[in-house]
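> got a predicted model here, sequence first, then my questions.
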Amino acid sequence: MKFLLTTPFLKIWLITVVIFIVLDMLWLGVFSKGFYNKHLGYLANKKNDSIVFNLPVGIVTQAIIATGLAILISLGIQVENTLLTAVLVGAISGFVIYATYDLTNQSFIKDWPWMITIIDICWGTFQGTAAGFYIWWLWSVVK
C-alpha cells in the first residue's frame, strides 16, 4: 500500500479526479440534462425550469468516487498489470458504487424512477470502465 503515497500515484489520482469530474459534468449538464429534469425534477432545486446543481457538493462527491476508483483500480494493477484487470476492477467498482446509491434511493424515496436507477447504474459502470482504461494507461506513462 506504500504506492498510494508515491508521486506517480498522486499524479494519477489527480488526473483521475479531473477526468472523472469533467465526464460527469458533461453527462449531467449536457447529455442527460433533460432526462434528469424530466424524471427527477420534482425533487430538485430549480431555476427557470432547469435543475440547479450545488456545484461544490457535486465536485466533492465526484472527487470521492474518483479517489475510490483510482485506489481500487491501482490495487488491481499492482496485483496483475493487465488492461483486462484494470477495466474489470473499474467496471465492477463503478457498478457497485452507482448501484448502491440508486438502489438505496429506490428502496425509500417515494416514486424514485426505475429508469433513473437503470441509466445511472449503466453510467457508473461506464465511468468505472473508462477509469480502468485511462488509469492503466497512466500507470504506463506517469513516472
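Nice, thanks for sending it over.

> could you use CA atoms for every contact and neighbour count after this?
Fine.

> looks like residue 20 contacts residue 126 (just checking).
No: assessed by CA atoms under 8 Å, residue 20 is found out of contact with residue 126, at 11.0 Å.

> quick one, which of these two is more surrounded?
Using other CA atoms under 10 Å, the more surrounded residue of residue 20 and residue 126 is residue 20, with 23 against 18.

> which helix runs longest in the chain?
The single longest helix within the chain, with elements called by DSSP state H, is helix 114-141.

> give me the helices and strands touching it, please.
Judged by 3 or more CA pairs under 8 Å, 6 or more residues apart in numbering; DSSP states H and E, the packing partners of helix 114-141 are helix 7-26, helix 55-79, helix 83-108.

> hmm, try it at 10 Å
Counting contacts by 3 or more CA pairs under 10 Å, 6 or more residues apart in numbering; DSSP states H and E, helix 114-141 is packed against helix 7-26, helix 33-40, helix 55-79, helix 83-108.

> neighbouring contacts of the second one?
Okay, so that is helix 33-40. For helix 33-40, the surrounding residues in contact (CA atoms under 10 Å, 6 or more residues apart in numbering) are 25-29, 32, 41, 43-44, 46, 49-52, 111-116, 119.

> okay, now the one to match up with it:
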Amino acid sequence: MKRALTAFVATAICFSLLDFIWLGTIAFPFYQSEIGPLLLPSPNWTAGLSFYFMYLIGIFYFAVLPGVRAGSALKGLGNGAIFGLMAYGTYDLTNMATLAGWSWTVVFVDMAWGAFATGLTGLVASFATLKLTSSPA
C-alpha cells in the first residue's frame, strides 16, 4: 500500500509540475495563436480538475504501476509515452474531426506533448517509487 501511495503521489507531482510549466509558459501563447476563437475566456476548473484526476489515475495504472512491478523505470517511460500518445491523440483527432478551426499543428504538437509529458512522468514516478520504497505495489 505504501508503494502504491508513493507511486500515485509521485505521478501527481511530476505530471502536474510538467503540465503547469507547459500550459503556463509555452502552450498558452501557442494555443491562442492556433485556436484562439475556440478558447473560453477562463478555464472551466471543474472539467479541468476532473480531467487531471482521471488522467493521473490512468498514468498511475497504465504506466507507473507496470514500471514499478517490472522494477524498470524504462517500462514506465514506454508505457507512459504510449498512453499519452493515445489519450492526447483521442482528444486531438476527435477535435480535428468535429471542430471547425482546429489545426493539424495543434494535433501534432499536443500529441507530442502528451507522449513526452506522460512518458517522462512514467519514468520519473517509477524511478522515484523504486528508490523510495522496497515492498511490492
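Thanks, I have it. This is a predicted model, so every value here is computed, not measured.

> after superposition, what's the TM-score here?
TM-score of the superposed chains, computed with TM-score structural alignment, normalised by the length of structure 2, equals 0.86; 133 aligned residues with a CA RMSD of 1.7 Å.

> coming back round to it: nearest to residue 138 of structure 1, out of the helices and strands packed on helix 114-141 of structure 1?
Within those, the stretch nearest residue 138 of structure 1 is helix 7-26; the backing value is 6.4 Å (CA to CA).

> can you list contacts of that closest one?
So helix 7-26 of structure 1 is contacted by 2-4, 27, 29-33, 55, 58-71, 74, 123-124, 127-128, 130-131, 134-139, 141-143 (CA under 10 Å, 6+ apart).

> re earlier: specify, as a residue range, where the longest helix of structure 1 falls in structure 2.
Aligning helix 114-141 of structure 1 against structure 2 (TM-score structural alignment) gives residues 104-131.

> mind checking how far the matching stretch is from the chain centre?
In terms of CA atoms, centre = their mean, to the nearest Å, the centre of stretch 104-131 of structure 2 is found 6 Å from the chain centre.

> now stretch 92-102 of structure 2
On CA atoms, centre = their mean, the centre of stretch 92-102 of structure 2 falls 20 Å from that of its chain.

> same check on stretch 77-91 of structure 1?
Centre-to-centre, stretch 77-91 of structure 1 and its host chain are 17 Å apart (CA atoms, centre = their mean).

> what comes up buried for that stretch?
Going by neighbour count (16 or more other CA atoms under 10 Å), the buried part of stretch 77-91 of structure 1 is 77, 83, 85, 86, 87, 88, 89, 90, 91.

> how about the equivalent of residue 72 of structure 1 over in structure 2: what's its closest non-neighbour residue?
Using TM-score structural alignment, the partner of residue 72 of structure 1 in structure 2 is residue 62. Of all residues not flanking residue 62 of structure 2 in the chain, residue 79 sits nearest, at 6.5 Å (CA to CA, 6 or more residues apart in numbering).

> so the one you found touches residue 116, yeah?
No: using CA atoms under 10 Å, residue 79 of structure 2 is not in contact with residue 116; the gap is 11.3 Å.

> so what's in contact with those two at the same time?
Common contacts of residue 79 of structure 2 and residue 116 (CA under 10 Å, 6+ apart): 85, 122.

> how much space separates the alignment partner in structure 2 of residue 14 of structure 1 from residue 2 of structure 2?
Aligned counterpart of residue 14 of structure 1 in structure 2: residue 9 (TM-score structural alignment). Distance of residue 9 of structure 2 to residue 2 of structure 2, given as CA to CA, to the nearest Å: 11 Å.
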